[in-house]
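Q: below are the sequence and a predicted model; questions follow.
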Amino acid sequence: MKRKFLVLALALSTGFSFWNAPVFAQKKSAKATKTANDVIPVDPDVKIGKLSNGLTYYIRKNTEPKNRAVLYLAIKAGSLMETDAQQGLAHFTEHMSFNGTKDFPKNELINYLQKAGVKFGADLNAYTAFDQTVYQLPIPTDSVELFKNGFKILANWAGMVSMEGSEIDAERGVIIEEDRQRGKNAQSRMQKQLLPVVLHNSRYAERIPIGKIDILQNFKHEEIRNFYKDWYRPNLQAVIAVGDFDPAAVEKMIKDNFSGLKNPAKPKPRIEYTLPDNKEPLVKEVVDKEFPFHVVMASFRHHTTTTTTNEDIRRNLVEGMVSSMMKTRIYELKQSGQAPFLEGMFSYGAYQGGIVRNQDALSVAAVSKTPGELEKAFRGIMAEVERMAKFGFTANELNVIKKNLDAGNEKGFREKDKTSSDAYVQSYLNNFLTGTAIPSATYSYQLMKKLIQDISLEEVNNAAKQMAKQENVLVIVQAPEKSKDELPTAATLLNVLKTAGEGVKPYEDKTINKPLLAKKPTPGKVVKEEQVESIGLTKLTLSNGVTVYLKPTDFKNDQIIFNSFAPGGTSLIDDKDLLARSYTGNIPSNGIGEFDNTQLGKLLAGNTASVSSYIGNLYQGFSGSTSPQDLETALQLVYARATEPRKDEKIFKKDMEDFKVQLAASGVSPASVYQDTIQSVWSSYSERERKPTEKEVDDISLDQSFEFYKDRFSDASGQTFVFVGNFDVEKIKPLLEMYLGGLPSTNRHENYIDRNIMPLQGKVERIVKKGIEDKAQVQLIFHGTYENTPENNVQIGALSDILEFKVLERLREKESGVYSPNVGASYSKLPHPYYSLTISFSCATANVDKLINAALDEVEKIKKNGATEEDVEKFKAESRRSLEVSLRQNGFWLNYLVSKFRDHDDPTSVLTTEKRLATVTTGSIKKAADFFLSGKNFFKAVLVPEKIEK
């Protein structure tokens, strides 16, 4: 019942955008001339300096979140700087920074930070790209010693990594496993074939950051030491510090820690690489036996320059307008049921996510059901590009996007004093790496407001024509291997590019000019009001039986978020009717009343309100977000989704076609087959949880699903709403009475039905043999019933985190057999209390048994000995630090309160978290391990290849 029949996202996610480099997409034409008085001024609130050794630093005081800072070390060096013998060593160097430095030998760095509440992976992390390596360290500032040591850590990374030979050798296996975990699938195999074309045989194609396996396994230690000496030098480095601190003190810390770093006597030149142009179109076809879809993609690559002027931002804004309007057109075409493709995509922005400097591209993609329909799908998506280029956009389309941009600009400015430190750090990082401008919030707001007003339809349409210019053309086809002989030829695809615009007509704008609600509902009344003062909560009971909880906050200036639930959901559908009504959860995607989703978007242009309805297994309800000034619209949307759902035959037909394609594809992917097997065991092969066959899809009924949806929302008396954000309780009461109090109510007093869907009990093992790569996946799941209480839940959470410390140390550090093993606990109270604790990892096929035994050995050790005092200290520190931040977030409070009220638990239990943390001891972990890891119910699921291809 959780299935969605909407888009073939997987097909487009396997396209030719390989990396998401953090580079702003604010570019302009390379031919434009920049003038001094047009240059964007630097935000005066950021201090930018440079040490005598060339190291750059950025410092900004920011109190969101309080008592926290984000520290970055950025290096203008990555895989492009490697020699032939060093391929992969830029990334390897990043790993070695966590394996021992001058002041933090071996694993002391990670242990030190974990004890301070900084979580490895989630907080402490790094990445390596083609021309940059970046280390990130979010750190508390309420401990003077810890905060000072944060800069010592960055300085150790910058110039004091130990590079011990034994540590280098131990890390080889970890990096090889990283390559295995992230790749070794159809997408990675196809990407390897595409790289020489996508990156046009440039330096980029020869220097993929992960490197070459044979080099990683065999390089001499001096190669990585030489890379570190050559490229980790202060004149290529920047320290970025944003947070709740004294900027003058931070500047002194940077000078004290980094001034002693020295550049090499003869520094290697840092060469700027780019992609050559291709005068003739490049066409590449790639097939794979595990790739399930038929996809064609095209890109037109254009030269750009970095954003430094107002004119740059203007051009970027226009290009963004074009992209948004085209995406809306394509979505509208799909929703109409007339699209010649199953899925279509349009975008304009940095080529390959920005990995190559100063290159933008118009990119389109289309997915077809069969290989024979691929040409038609490609022609259909290209026809929309040609329609745009020939006829441009309508005044109404531009008006809609302007309203939305203006609303976003206003919203962003209202939150200027609530901007997170992470956002500032990313902006300064881009400035250091690419020279992208960093204007103040006020400057950006005023400039955007002016530009949005000034940009004309003629300017937008001229830009659209330029964006569609077919320069540096690249066309790619990806398909299943079995379809190879039926795919369109290169000549056919290139002919589509030339002829797709023949006969196209201007776009017809279909806008319905009617109010969202024909008439306002009859309001209800607040019949009871209660307070939970300890957590700042107000409870309202409305006359129609709706319950509303309100928690005003000052965490955001311009945000209200809400959620609701009422018992029932799809559990009320009898087994015999389940298939026919399984489209129920997709009814909201059809629109509201007379408005399909495209028309609804036009109606709500400039409004920040967003509301969706849902029907889950046990509950149905609403979720939404809005600015305070648009709260009434959000509540109108709640009322409309409950009382005026839309039934659209065209959308239903398209969704069913998509679903059939997805079902067929799911049997091709090893990961999908593996997850289906796990789900079957986890539901004891319940008929209610299985996927339908392609033939059974024809038995899904729009009418029955629509009627069941209406029935679920015909009685609001069981709905409980929770609102969190910036509002005044007294001021919003009339709106709540009008729209929530006006919801229909029949007082049916319903509850969900427990269908008793449980995992298979006892010891269960499933070995799935699927795939051709040397890659195995393992899940070891301990599970069972238990007493769901806050006290027990903190113990299983502690056990999970501490076991992860042990599994990570054993499987990664000692065995060098995995990259990122995970241990996670989940628990629920309804419809019956149940827990699971899962150890999961990927590895080489030959190492499966050895690593499973090693993981279970750690389980036995923790059952026998409990946890160490150090492990308990780490868990408590991470929990406290995480909670400190969470308590200042609207999203945390919404999710927390909804779960408490849904489970009939005490909403004030968060106030006694410290008391429960105090009960976590070495002994309590041993006791928890004896219970939760007893193995009475144990599920081992392993995915191994059918046959490994050489």
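A: Thanks, I have it. Numbering: from 1, shown residues only.
Q: drop to CA atoms for contacts and neighbour counts, all remaining ones
A: Fine.
Q: which SSE is immediately downstream of whichever strand or helix holds Phe708?
A: Using DSSP states H and E, the element containing Phe708 is helix 702-712. The helix or strand immediately downstream of helix 702-712 is strand 720-725, counting by DSSP H and E.
Q: tell me what that next one is packed against?
A: Packed against strand 720-725 by the contact rule (3 or more C-alpha pairs under 8 Å, 6 or more residues apart in numbering; DSSP states H and E) you find strand 547-552, strand 560-567, helix 890-902.
Q: list the buried residues in the last one.
A: It stands for helix 890-902. 890, 893-894, 897-899, 901-902 (16 or more other C-alpha atoms under 10 Å).
Q: any idea how many residues pack against Asn557?
A: 20 (other C-alpha atoms under 10 Å).
Q: what about the helix holding Phe708, distance to the chain center?
A: 32 Å (C-alpha atoms, centre = their mean, to the nearest Å).
Q: and stretch 445-465, by the same measure?
A: Using C-alpha atoms, centre = their mean, the offset of stretch 445-465 from its chain centre is 30 Å.
Q: distance of the nearest residue to Leu897 once chain neighbours are set aside from Phe562?
A: Nearest non-adjacent residue to Leu897, counting by C-alpha to C-alpha, 6 or more residues apart in numbering: Pro907, 6.2 Å away. In this view, Pro907 and Phe562 are 16 Å apart by C-alpha to C-alpha, to the nearest Å.
Q: so these two - more neighbours on which side?
A: Phe562 (23 against 17).
Q: measure the nearest residue to the more buried one once chain neighbours are set aside to Asn149 for me?
A: Residue nearest to Phe562 in three dimensions, not counting chain neighbours: Phe723, with 4.4 Å by C-alpha to C-alpha, 6+ apart. Using C-alpha to C-alpha, we find Phe723 at a distance of 40 Å from Asn149.
Q: okay, now the one to match up with it:
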Amino acid sequence: VEQYNQSLVEQLASTMLNNRLGELVNSNNPPFTYGYVYHGGTYARSKEAFQGMAMVKDGNQLNALKVLLEETERAKRFGFTQTELDRAKAQVMSNIERTYNNRDKTESDILVDEYVRNFLEQEPMPGIAWEYEDTKKFLPSVTLAQTNEVIKKLVKDDSRVVVITGPKKDNVQMPTEAMVLNTFEGVKMADLKPYEEKATIKNLVKPFKSEGTIAKTENDAKLGTTTWTLSNGAKVTFKKTDFKDDEIVFAARSLGGSSVINDADFIKTQFAFPALSEAGVNGFSKADLTNYLAGKQVNVNPSIGNVTEGVSGRTTRKDLGTAMELMYAYFTGLNYNPDAFNAYKTKQSAMMDNLLSNPQFYFSSEHAKFMNQKNPRFVGIIPTEKEWANTDYKKAYDIYKEKFSNAGNFQFYFVGNIDEATFKNEVLQYIASLPSSGKTSTFKDTGYRQITGDYSKVYKKGKDPKSMVTISYIGETPYNEKEALALEALGEVATIKVIEKLREEESGIYGGGARGGMYKVPFSNYSFSINFPCGPENADKLTKSAIAELQKLIDKGPEQKDLDKYKEGEYNDDKTNMKDNMYWINALTKNQVDGSDKYEILNYQEKVKALTVKDLHDVAKKYLTKGRIVATLMPEDGWEKAKKEDAKAETAVIKAGAAK
């Protein structure tokens, strides 16, 4: 008990320090993309340590270390505030309360992980019921003196390890050991001030009286859903479940998305849309919101996608009101803050600047450029400095405001352990009151397509002897529900054959698989691909073997045993999926977006059962006999020599070991 309670005190101290770091990350001048501290296990299983980590832009590693040390030193010298402690207690209690409330629906992998830690690390395993009761009893008794004392004990001047990583670049100087030690000494002597508590949000949304009403109610007994059409035109569909004892997931969708934006404006705004929520709402910053939501299980994310705009999120029954309040604020009160956008760019650049030096990412990026060479809207899968310079934050903000000013074009979905009476009040207050223009919109097909035909492309990047192969088939075709399922099944069956041949028989790969599908939106199309990593010396041979396996499927169709194996897996997955709130949300929104059969989720097993070997054979002959594109990642020239030298060195080590 004492050990567990001590871990709670340490958790509170780490939570408070991480909340401070979070405020810095969410500020308009972030020192790093993200950073955190914790006390716990290390790479050495028998050792624990107080650890801090930050991700930064090239050349800023020393400054990030300085910020981590300064905030830790500030807490060590001056301690925390009572408001911070109260907030941290609420966070810890909220997290364990949610786990406790869902204790009878805990996923098996979470339990298994706990058993493994108990066996390998002797971590106590009293069970969630005991942990919840002990936390509820012990947490209120924890004082500031305890948390302030624990941070002093955890942060020491000896046994320190500093690891600094970064790419080798001529224009970037890596910190030296002397520079790191000077940073430590500088922080010890620094004139730091105590942490200043920010004013807390009292009302995220000013109290108001909603005039909204429910104009129409429709029940669907098959799906177990109820749909309300509200006085402002918005629709709300909800399904009460007991899949989790304390979970409500939700989504709102309106058709249109970026597809209705003209090419020039799309290029200027596409990378700004994800940044918009960084500005906060109703005059409150993102850091203010984070503090306001501390101790609440609320996650709300607005977005503008290719064919829809909307909101998605997750909450609990107790915190549903706060989630609805925040969703209302994203519809009506998104802040405009260029400084927040610039801070977002800084953080994103720190993450993305070196991605193209990663061979696998470079491969994906360059091949995407090749495939989309006829699409003027495609400028890359991540923004470069050029794209950021061309990005128009104000235009993106205006587009968002226009789209979210018309709630009548949205349909809202809620699935979970909903109390209908409480839920109805929240809907009338925060959704029925949203502004609406009465206009309807839908998405459009821009007309741009990826290239099709027979191509073979080789991309060279990196020094390590690692390769990646992608074999793909894409094109337009009228949507056919039976063919769509057969193509998906063919992907799973092809995965079985590719794994058998390339990994089991030829020992050439250590992963990989195939995937097939057919899609309605924004235009009817199909795709099928095989992907696998391998050694560069085997890339050509294994590509031919994979194509040969596909040819067998084209010539003879799959074996019955492989189709049966696929079906068995689908039956098991479907049983699990049907008890998952998020799975139901996705199924309900899919019907709105692509007009598919809304009862598809109920009939899936029957459709899988009806699949035959002939169905898969037919789609293999129809879709895998034309337009094959083979893309291969290879190391840069000279990799063969480097591999031979590595092999010689390895042999020398083995001989030396044997002699010894």
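A: Okay, I see it. On a predicted model such as this, the values are computed, not experimentally measured, just so you know.
Q: can you give the structural similarity as a TM-score?
A: Once superposed, the chains reach a TM-score of 0.92 (TM-score structural alignment, normalised by the length of the second structure), with 636 aligned residues with a C-alpha RMSD of 2.0 Å.
Q: and the strands in the stretch 151-300 of the second structure, which stretches?
A: 214-220, 225-230, 235-240, 248-255, 298-304 (DSSP state E, counting those that start in this stretch).
Q: next: the stretch 301-450 of the second structure.
A: Under DSSP E, counting those that start in this stretch, the stretch 301-450 of the second structure gives strands at 308-315, 411-416.
Q: reformat those strands as JSON lines; add distance to Thr269 of the second structure and mean neighbour count.
A: Formatted as JSON lines, those follow (distance: least, C-alpha to C-alpha, whole Å; neighbours: other C-alpha atoms under 10 Å):
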{"stretch": "strand 308-315", "distance to Thr269 of the second structure": "14", "mean neighbour count": "20"}
{"stretch": "strand 411-416", "distance to Thr269 of the second structure": "25", "mean neighbour count": "24"}
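Q: need those in JSON lines with distance to Gly22 of the second structure, can you?
A: JSON lines is the format used below for the strands of the stretch 301-450 of the second structure (distance: least, C-alpha to C-alpha, whole Å):
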{"stretch": "strand 308-315", "distance to Gly22 of the second structure": "21"}
{"stretch": "strand 411-416", "distance to Gly22 of the second structure": "30"}
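Q: could you find the closest non-adjacent residue to the aligned partner of Lys647 of the first structure in the second structure?
A: Using TM-score structural alignment, the equivalent of Lys647 of the first structure in the second structure is Tyr336. Closest residue to Tyr336 of the second structure apart from its sequence neighbours, by C-alpha to C-alpha, 6+ apart: Ala279 at 6.3 Å.
Q: find me the equivalent region of the helix or strand harbouring Ile59 of the first structure in the second structure.
A: Using DSSP H and E, Ile59 of the first structure sits in strand 56-61. Across the second structure, nothing matches strand 56-61 of the first structure (TM-score structural alignment).
Q: quick one: the aligned partner of Lys156 of the second structure in the first structure from Lys850 of the first structure, how far?
A: Per TM-score structural alignment, the equivalent position to Lys156 of the second structure in the first structure is Lys469. Distance of Lys469 of the first structure to Lys850 of the first structure, given as C-alpha to C-alpha: 56 Å.
Q: could you check the distance from Leu490 of the second structure over to Gly516 of the second structure?
A: 7 Å.
Q: looking at those two, which has the bigger crowd around it?
A: Using other C-alpha under 10 Å, the more surrounded residue of Leu490 of the second structure and Gly516 is Leu490, with 30 against 22.
Q: which residues does the more buried one contact?
A: Listed by C-alpha atoms under 8 Å, 6 or more residues apart in numbering, the contact set of Leu490 of the second structure reads 515-516, 616, 620.
Q: onto which residues of the second structure does the helix holding Phe708 of the first structure map?
A: Under TM-score structural alignment, the match for helix 702-712 of the first structure is residues 393-403.
Q: try stretch 400-417 of the first structure
A: Under TM-score structural alignment, the match for stretch 400-417 of the first structure is residues 87-104.
Q: now that stretch: buried residues?
A: So for stretch 87-104 of the second structure, counting by 16+ other C-alpha under 10 Å, buried means 87-94, 96-103.
Q: ok, longest helix in the first structure?
A: Using DSSP state H, we find that the single longest helix of the first structure is helix 310-336.
Q: the helix or strand just after it against the second structure, how far on average?
A: Counting by DSSP H and E, the next helix or strand C-terminal to helix 310-336 of the first structure is strand 343-350. Superposing on the second structure places strand 343-350 of the first structure at an average distance of 2.8 Å from its equivalents, by mean C-alpha distance after the TM-score superposition for the first structure.
Q: which helix or strand lies directly C-terminal to strand 343-350 of the first structure?
A: strand 359-368.
Q: which other residues reach that next one?
A: So strand 359-368 of the first structure is contacted by 11-12, 27, 293-305, 341-351, 374, 377-378, 381-382, 467-468 (C-alpha under 8 Å, 6+ apart).
Q: and that strand against the second structure, how far off on average?
A: Strand 359-368 of the first structure sits 2.8 Å off on average (mean C-alpha distance after the TM-score superposition for the first structure).
Q: between that strand and helix 310-336, how big is the angle?
A: 0 degrees (axes from the mean of the first three to the mean of the last three C-alpha atoms, to 10 degrees).
Q: please compute how far the next helix or strand after strand 359-368 of the first structure lies from its chain's middle.
A: Moving toward the C-terminus from strand 359-368 of the first structure, the next helix or strand (DSSP H and E) is helix 374-391. Centroid separation between helix 374-391 of the first structure and its chain, computed with C-alpha atoms, centre = their mean, is 30 Å.
Q: repeat that for stretch 262-275 of the second structure.
A: 21 Å.
Q: what residues sit buried inside that stretch?
A: 265-275.
Q: now do the same end-to-end measure for it.
A: 20 Å.
Q: can you list contacts of it?
A: With C-alpha under 8 Å, 6+ apart, stretch 262-275 of the second structure has contacts from 258, 303-304, 341, 344, 376-379, 383, 387-388, 390-393, 395-397, 400.
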